[in-house]
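In: below are the sequence and a predicted model for it; my questions follow.
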Amino acid sequence: MLERLFGLTAHGTSVRTEVLAGITTFLTMAYIVLVNPAILGDAGLPGPAVAAATCLAAGVGCLLMGLLANYPIALAPGMGLNAYFTYTVVKQMGVPWQTALGCVFISGAVFLLLTVAGVRQLIVKAIPRPLFAAVAAGVGLFIAFIGLKDAGIVATSPATAVTLGDLHSPAALLALLTLVITAALLAWRVKGAILIGILVATAAGWIIGLAHFTPQPYSLAGMTATAFQLDVKGALGIGGGKGFTAGLLEILFVFLFVDLFDNVGTQVAVTKRAGLVDDDGQIPRLNRVLTADSIATMVGALAGTSTVVSYIESASGVAEGGRTGLTAVVTGLLFLATLFVAPWVQAIPTAATAPALILVGAMMMAPLGQVDWEDPGVAIPAFLTLITIPLTFSIANGLAFGITAFAALKLLRGKAGREDALLFALAALFIARFAYLAIA
């Protein structure tokens, strides 16, 4: 049955490999079950309910991605968009969280319509192929930087922005030791190397007291407090006359814009790392991939959480050999199982998962060899994409710089053609976005 569903043999993988990959992906992104309630809690949403909604949205999203699109890409409520939901939409603009959830639902529905109409697929096809490689590597730097920061190896500095962290701290020492052990296992081609590293580090973290387990009360009533509380009518600006209409149009635009390009960047990076793109550099079954994340966002809004996106941590499962949707299905089932024991995720210390992110980031540098670094018209946009993703903490910003630079150089060199119309439209949209951010 699994062979028929996922084509394991055709993808050169096995059930054991896919299960290990799914577990690895889950462990590297399980932090969202704790972090998302903490952020949305500042918007007034009850923590236990958000934790349950997070698990449900992630579980459904992963299952959709695995069964519908057959890709090893995991989904969950996105970091960044949850902060925008809380600190800009609810706290700064004064929009009730129920109305904000309505905006999330509408953005998911609009995404689904754009997918059915083929607009999102056209946007992906308009991105120059060299930028796909730069996005993949830039995302690798991004997650490696997150891993280094989570491990305490890199720290913030008022003088130099970043600096070397306190390597004498228990967390940094554990992360460094795990990094060495996992790297050695990878070099020896040991199956499940990243998962072994995470489990060993988790056990060591408990022994030395790095893991702190203080679960909150978690009743059925508490778990469902945000379910079906979204206010779509308020989000549409009809009834109530609260003057939110213009502001909510802006909110919808941001949800749509950031979700679109973060998803595109992640999907490109993960599928390229897994060798799942076709000979023309296109992602097969892209409409199914985009449909899965659109529906997952709508489910998340109904359950009570912010926008669901594709997670770059999926690359950790790909690094373990995950090549089919079975990886995503395993991750999804683990999230659904976590629905009832969400507080136990605290058992995995950050120092245990950080080395996995660092090593996965290192392995994502390979696509850079596909960029023609001798051609400035290609090299400069690729470099801007590569460097701005980690330094601005945004895949969308990296794509914005890369696409805009690529279009500008193509125009200035007199090599623009009719086939580049959508590329220039995207560049113009990005320029308008930067202008808006400058005056907002």
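Out: Cool, got the structure. Numbers count the residues shown, from 1 in each chain.
In: for the rest of this, base every contact and every neighbour count on C-alpha atoms.
Out: Noted.
In: which SSE is the nearest residue to F111 once chain neighbours are set aside in?
Out: The shortest distance from F111 to any non-neighbouring residue, by C-alpha to C-alpha, 6 or more residues apart in numbering, is to S294 (5.8 Å). If you go by DSSP states H and E, S294 is part of helix 286-303.
In: what about the residue nearest to F111, how many neighbours?
Out: 28 (other C-alpha atoms under 10 Å).
In: can you check V341 too?
Out: Using other C-alpha under 10 Å, V341 is surrounded by 15 other residues.
In: dump the residue contacts of it.
Out: With contact set as C-alpha atoms under 8 Å, 6 or more residues apart in numbering, V341 has no partners.
In: and the residue lying closest to A137 once chain neighbours are set aside, how far from A193?
Out: In this structure, A137 finds its nearest non-sequential neighbour in M365, 4.8 Å apart by C-alpha to C-alpha, 6+ apart. Per C-alpha to C-alpha, to the nearest Å, M365 is found 19 Å from A193.
In: another structure for you, compare them:
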Amino acid sequence: MERQFGLQAQGTNLRTEALAGFTTFLTMAYIVIVNPAILGQAGMPVAAVAAATCISAGIGCILMGLIANYPIALAPGMGLNAYFTYTVVIGMGVPWQTALGCVFLSGVAFLILTVAGIRQLIVGAIPRPLFSAIAAGIGLFIAFIGLKEAGIIVAHPATTVALGDLTKPPAILALTGLLIIGALMAWRVKGAILIGILIVAAVGWFMGLSKVAPGGYSFAELSATAFQLDIPGALHLNGAMGMALAEIIFVFLFVDLFDNVGTLVAVTKKAGLVEPDGTIPRLNRILTADSVATIAGSLAGTSTVVSYIESASGVQAGGRTGLTAVIVGLLFLATLFFAPLVQAIPVAATAPALILVGAMMMGSLAEVEWDDPGVAIPAFLTLVIIPLTFSIANGLAFGITSYAALKLVRGQARPSDWLLYVLAALFIVRLIYMGGE
């Protein structure tokens, strides 16, 4: 372990790393319940998605620890799973098997870009303020879905949305969950979200909102999504559907890229692992582990795998090496044995988790320079367009295009910004095409 992880050089030991790994796992284990709840609405078998979530997280964390030697944990990403279900499968009518094929292709593209070193060029072209706005916009997207699933907000013909009937059992249960999880988080309880979900689920079972019938533990049920991805379908590049699939792959790829950059900067800074010049050592190894985990996740049957900001909790507990990530991965693999139980979790129990995870993602807005209109306007458009159109791609389009336009009219355009304007032009063509459709 000393040769593999360099524990002494980082001022840590086995006990500290084990504690850090367990801490990180507790703070993000809710994904084993929440991810199947979201992807299940796309028609995917819930128990199989839970198993795929455990497998992809386990593989991703172990790869991150062994290849990159960082205390960063990975799992299917919040936001991208909602995009997968509500925008791609339900909104665009793409079969979930084809959507998994798009996730696979985005992972392969990410791996190629990483190996070729092209990702530095892409990251450099995207305005940094939009990273924060995209993260917050996805947070609003997730929270909106949680409020809708709980029945707290409902559709209304006159006002588009309105307050739901809060006297109905699902809404009461969800509001109770908000209070319980919020209180646990305020008290700094480790695993607050997971504990809150389980408490609310137990209340839901008592109220008869869900039956404790988790299903079998057969290999057939747990592997129902494994290797079901439709890569030929995802490669269908002719006509309107072809453009739509290309856009899906683009969103999976770029949001994953943004998510990783933001998480890596935050976690490595907290752990003191950033070089004096601001660079992150072994960055290509980190991104390689992430892209391979996404490919493995698509094969197992889940949406894009990303780095988790909850890794900061393990760093706070003393984690400094990849051993922390390996332990998180092993804990996820151990959780695989409980995968069928997630079918018994009522939607009203997972909705509060979506709302509060979305709330926590809003913190990134503090990094936006709101007194600069050239930054504030694109950031605001990105922030509101994502949840109001149920599309991360639309938020990217409005944000990047408006940023490029404002920079141009202010006379701040530079030859080095050529890729930014290429992306903006492509987004304009996309919006015109969508208008024509």
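Out: Ah, there it is. These numbers come from a predicted model, not from an experiment.
In: re earlier: wait, what's in contact with the residue nearest to F111 of structure 1?
Out: G108, A109, F111, L112.
In: look up how far W188 of structure 1 lies from it.
Out: 40 Å.
In: same question, L40 of structure 1
Out: Look at L40 of structure 1 and W188 of structure 1: by C-alpha to C-alpha, they are 42 Å apart.
In: more crowded one of those two?
Out: Of the pair L40 of structure 1 and W188, L40 is the one with more neighbours under other C-alpha under 10 Å, namely 25 against 10.
In: does the more buried one touch P48 like I think?
Out: No - contact criterion C-alpha atoms under 8 Å: L40 of structure 1 and P48 do not qualify, at 10.9 Å.
In: is A76 of structure 1 in a helix, a strand, or coil?
Out: Following DSSP: H, G, I helix; E, B strand; the rest coil, the label given to A76 of structure 1 is strand.
In: that one and A57 touch, don't they?
Out: Yes - look at A76 of structure 1 against A57 with C-alpha under 8 Å: they come within range, at 6.3 Å.
In: now what about stretch 246-258 of structure 1, what contacts it?
Out: 81, 89, 93, 103-104, 106-108, 111, 235-237, 307, 396.
In: scratch that, stretch 204-212 of structure 1
Out: P170, A171, L174, T202, Q346, A347, I348, P349, A351, A352.
In: show me what the last one lines up with in structure 2.
Out: Think A352 of structure 1. Per TM-score structural alignment, the equivalent position to A352 of structure 1 in structure 2 is A349.
In: using the three-state scheme, assign that match.
Out: Using three-state DSSP, the three-state assignment for A349 of structure 2 comes out as helix.
In: pick out whichever of M365 and A193 of structure 1 has more residues nearby.
Out: Neighbours per residue (other C-alpha under 10 Å) separate M365 of structure 1 from A193, with A193 holding more: 22 against 18.
In: can you tell me the centre-most residue of structure 2?
Out: Centroid-nearest residue in structure 2: G77, 2.2 Å away (criterion: C-alpha atoms, centre = their mean).
In: looking at structure 1, which helix is longest?
Out: Longest helix in structure 1, counting residues (DSSP state H): helix 245-273.
In: which parts of that helix are buried?
Out: 248, 251-252, 254-273 (16 or more other C-alpha atoms under 10 Å).
In: so where do the strands sit in the stretch 51-200 of structure 2?
Out: All strands of the stretch 51-200 of structure 2, identified by DSSP state E, counting those that start in this stretch, fall at 74-76, 153-156, 160-163.
In: out of those strands, nearest to V32 of structure 2?
Out: Closest approach to V32 of structure 2 among the strands of the stretch 51-200 of structure 2 (C-alpha to C-alpha): strand 74-76, 9.0 Å.
In: so how far is R128 of structure 2 from G177 of structure 2?
Out: From G177 of structure 2 to R128 of structure 2 the distance is 35 Å (C-alpha to C-alpha).
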